[in-house]
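**Q** My questions are about this predicted structure, shown below with the sequence.
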Amino acid sequence: MTFPVHRSDEATPAARGEAFGRAMATQVQHTVAVYERMFAERGVTPPGTLPPHEEIDAIARGAQVDPAFLRAVNARTEILNGADECSVQGAGGLLAQNWDWHPDLSASTVIWIVETPSTWFATVTEAGILAKIGLNDAGLGVCLNILRTTADGGTDGTPIHILLREVLTSTKTVDDAIALLTNARVTASSAITVATPGDVAHVELSPGGANVIRGAVGAHTNHFIEPPKAGTDVMALESPTTHQRLEIVKSEPLLDALRSHAGHPRGVCRHVDPQDPWVDRTVTVASVVMNLEKRRLHVAAGPPCSHEHVEIKLPTPSSSDRLASTAAR
């Protein structure tokens, strides 16, 4: 069992977005409903001034939801101002992440595979959000950890989830991705891990500027590895397990780390704490393992201690060649 898979080969972002919205209308509408409740319980008002976005607005048309609100959902990291979620490990040509977020959003999670005549990418994301964890045809993998500093705030930068989509669609190497990310202006802190076979980097983004950390082995959780360039690292003090989880993903074999319950229920393999209020509940919604050299994507639809990683069929060179031949006719 895995999440729904949607495959896109439309020629324009508008056509692609509208087709996705129609096909995944139930999931997109669920995403909107959960975030409406979450924003309300957090006491935040989504800004109505986020600029139009061709593909997001097209998804909204297809799913028959408010495009302004769906833009706000794509800026959920900026609006909600961070959360204690996610553990990432990368080494030996593999890149993996346990994505921890609200359990209700499991019903919104989809795998979106976009193929053009010359390229493709796949992302595990919430329906209506352009990208999250992903892999492209160059063997470039992308993962995300939310960070938080006292300098964070506002929505006038580029939303982190839109940046993730730009990395997947427009970069082929770790250096390309670093250049794109370090030139972006952001208002919310995040660690974006980018990797290709033999190369991995963490780009710790914050309003004060970016830290770039490179090495043969990558591991990240929810605190800054290098101090932020402005403000104070909030999660280094407030997250109950971020330091413990980092040591686990740095030192244990990949699958053992992903299934670790040290710090339960807020371990690397996270489970709902029934004592938490609804708005604060988190669980490992998905566990993702990417083989960068072989361009393989494996996804577990829940905590990996009890959910199997299932391989997702990705485009092959022959299918890209077929699309290119069709486009040339």
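**A** Now that the structure is in, tell me what you want to look at.
**Q** rest of the way, CA atoms for contacts and neighbours
**A** Noted.
**Q** buried set for the helix ranked longest in the chain?
**A** Longest helix in the chain by number of residues (criterion: DSSP state H): helix 25-42. In terms of neighbour count (16 or more other CA atoms under 10 Å), helix 25-42 has its buried residues at 25, 27, 28, 29, 30, 31, 32, 34, 35, 36, 38, 39.
**Q** so after that helix, what's the next helix or strand?
**A** Per DSSP states H and E, the first helix or strand lying C-terminal to helix 25-42 is helix 54-63.
**Q** and the angle from that following helix to helix 25-42?
**A** Helix 54-63 and helix 25-42 are oriented at 110 degrees to each other (axes from the mean of the first three to the mean of the last three CA atoms, to 10 degrees).
**Q** The helix or strand following helix 54-63 to helix 25-42, inter-axis angle?
**A** Once the chain leaves helix 54-63, the next helix or strand it forms, by DSSP H and E, is helix 67-74. Relative orientation of helix 67-74 versus helix 25-42 (the same axes, to 10 degrees): 70 degrees.
**Q** Next, the buried residues of helix 67-74.
**A** Neighbour counts over helix 67-74 (16+ other CA under 10 Å) mark 67, 68, 69, 70, 71, 72, 73, 74 as buried.
**Q** ok, structure two:
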Amino acid sequence: MNPIKLNLTGSPREIGIQHGRALYEQIRSQISIYESMFQYTSKISWSDVRDIAKEFKSPLQSLVPHIYSEMEGIAEGAELDIFDIVALNCRSEIALGRFSDGCTALSWKKSNNARVLSQNWDWTATVKNNLAMVSIEQIGKPTIYMVTEAGIVGKIGFNSAGVGTCLNAIRAKPMISSKLPIHVALRLCLESTSVGSAVKTLESLGGVASAQHILVSDSTQSLGLELSPVGNKYLTEDASGLIAHSNHFIENHYVEEPPWLSGSPIRLDRIRYLAHELIANGVSGDTITPGLLRERIFSDTYNAPQAICCKEDESRHISTRSSSLFNIVMNLNSEAPSAEVVFGRVGSGEEGPVLKMPWV
């Protein structure tokens, strides 16, 4: 797979128009995929999805007018209705956990001034051709480098200030549409200059609309944000400098979270075990490399198909099958933050080449 690489710059509207034009076909494909997923998992049409998306218009315009302007630009560039784009960016909230995202994330302290942030992103393979590597250059803000789905303004990646984000989906109620959609919250983190400023921004804007976990790091600290519209819990690094997360809350008990992915606790225990095994073998500092993490952690198939390296469960409907679509390992320091991305299931023999962010 040779993913599209986009360099976006200018005003929010200009950034959106560039995005919409460049990913014209991929955005339409995403809408078709999510239309099928909503129909299968929730029995609602795309027209109904767009109607629900309208609930987010006023909060987005009020809380994050620059991001809403970017969404309008995406719609203009892709020649779509604005609520098609709002719906894509609120798909986690509208689905309210009925989609079966996976994902296993890990933050690891290299030193007092460097962190490694990494994850496998698990999702339906139908979207893999609609992923893009995107850089966004905005006046007065750090430059963003992320892997995202076509039409979505914020996802997994890092910025030139050394702030990075990973995402773990959570299935829990309630959803409150007057708050920030999780993909917008990710974008705000990626516009921040530190973990502290990211948390302050999310709190000052009233928090998020649905239960999710964002693992956010900079060079000096990592924090696991177990977010919900009715209360948050923040996870700090353990004695070994680690934070690991999968798809259930560890400390946030404010929400109603039924068990939904039986493999999630197993993956969490497994990634902790593998990381501590590496520590026991003397891995630390600059020996915590992307290649080592891919080989020793993110290619792990224990408890397959619900493994860290997730494989499609063919007994499930195609709309709810997940597999690891990419792995990202970010080296976060204040001087020259960077990342390596591999599309596909690492260690499977079918993964793509190692790609660098930033790219030339």
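**A** Sure, I can see it. Just so it is clear, the structure is predicted and the values come from calculations on it, not from any experiment.
**Q** ok so, going back, out of the buried residues of helix 25-42 of the first structure, name the two that are farthest from one another.
**A** Greatest spacing in these, by CA to CA: 25 and 39 (20.9 Å).
**Q** coming back round to it: present the buried residues of helix 25-42 of the first structure as CSV; the columns should include distance to residue 199 of the first structure.
**A** Formatted as CSV, the buried residues of helix 25-42 of the first structure follow (distance: CA to CA, whole Å):
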residue, distance to residue 199 of the first structure
25, 38
27, 35
28, 35
29, 38
30, 37
31, 34
32, 37
34, 37
35, 36
36, 39
38, 37
39, 38
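**Q** ok, those residues vs residue 275 of the first structure, which is closest?
**A** Closest approach to residue 275 of the first structure among the buried residues of helix 25-42 of the first structure (CA to CA): residue 38, at 17.3 Å.
**Q** give me every residue that touches that closest one.
**A** residue 279 (CA atoms under 8 Å, 6 or more residues apart in numbering).
**Q** any idea how far residue 319 of the second structure is from the counterpart of it in the second structure?
**A** With TM-score structural alignment as the matching criterion, the partner of residue 38 of the first structure in the second structure is residue 37. Distance of residue 37 of the second structure to residue 319 of the second structure, computed by CA to CA, to the nearest Å: 5 Å.
**Q** Not counting sequence-adjacent ones, nearest residue to the counterpart of residue 214 of the first structure in the second structure?
**A** Counting by TM-score structural alignment, residue 214 of the first structure lines up with residue 236 in the second structure. Leaving out its chain neighbours, the residue that sits closest to residue 236 of the second structure by CA to CA, 6 or more residues apart in numbering is residue 223, at 5.3 Å.
**Q** what do we get in the first structure for the one you found?
**A** Matched by TM-score structural alignment, residue 223 of the second structure corresponds to residue 201 in the first structure.
**Q** Reduced to three states, what does that match come out as?
**A** Look at residue 201 of the first structure: counting by DSSP: H, G, I helix; E, B strand; the rest coil, its state is strand.
**Q** now the strands: where do they sit in the stretch 201-329 of the first structure?
**A** Listed in chain order, the strands of the stretch 201-329 of the first structure (DSSP state E, counting those that start in this stretch) span 211-214, 218-220, 283-291, 296-300, 310-312.
**Q** Redo the ones you listed as CSV? Include distance to residue 15 of the first structure.
**A** Formatted as CSV, these follow (distance: least, CA to CA, whole Å):
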stretch, distance to residue 15 of the first structure
strand 211-214, 36
strand 218-220, 36
strand 283-291, 28
strand 296-300, 26
strand 310-312, 24
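**Q** Let's have those strands in TSV, adding mean neighbour count and distance to residue 122 of the first structure.
**A** Below are the strands of the stretch 201-329 of the first structure laid out as TSV (neighbours: other CA atoms under 10 Å; distance: least, CA to CA, whole Å):
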stretch	mean neighbour count	distance to residue 122 of the first structure
strand 211-214	16	24
strand 218-220	26	21
strand 283-291	26	11
strand 296-300	22	8
strand 310-312	16	9
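**Q** I'd like to know which of the ones you listed lies nearest to residue 144 of the first structure.
**A** Evaluated with CA to CA, the strands of the stretch 201-329 of the first structure place strand 218-220 nearest to residue 144 of the first structure, the distance being 8.9 Å.
**Q** thinking again about what came up before, any idea how far the residue nearest to residue 236 of the second structure lies from residue 199 of the second structure?
**A** As for residue 223 of the second structure, its distance to residue 199 of the second structure is 9 Å (criterion: CA to CA).
**Q** ok but residue 116 of the second structure is inside a helix, no?
**A** No - counting by three-state DSSP, residue 116 of the second structure is not part of a helix but strand.
**Q** counterpart of it in the first structure?
**A** Under TM-score structural alignment, residue 116 of the second structure pairs with residue 94 in the first structure.
**Q** what residues are up against its match?
**A** So residue 94 of the first structure contacts 197, 289, 290, 291, 292 (CA under 8 Å, 6+ apart).
**Q** check contacts around the closest residue to it other than its chain neighbours.
**A** In space, and not counting its chain neighbours, residue 94 of the first structure is closest to residue 291: 4.8 Å by CA to CA, 6+ apart. By CA under 8 Å, 6+ apart, the residues touching residue 291 of the first structure are 93, 94, 95, 297.
**Q** residues contacting the residue nearest to the third one when sequence neighbours are not counted?
**A** The spatial neighbour of residue 95 of the first structure that comes closest, neighbours along the chain excluded (CA to CA, 6+ apart), is residue 290 at 5.2 Å. By CA under 8 Å, 6+ apart, the residues touching residue 290 of the first structure are 94, 95, 96, 135, 141, 296, 297, 298.
**Q** Also residue 211 of the second structure?
**A** Going by CA under 8 Å, 6+ apart, residue 211 of the second structure touches 169, 170, 171, 172, 173, 174, 175, 226, 227, 228, 229, 255.
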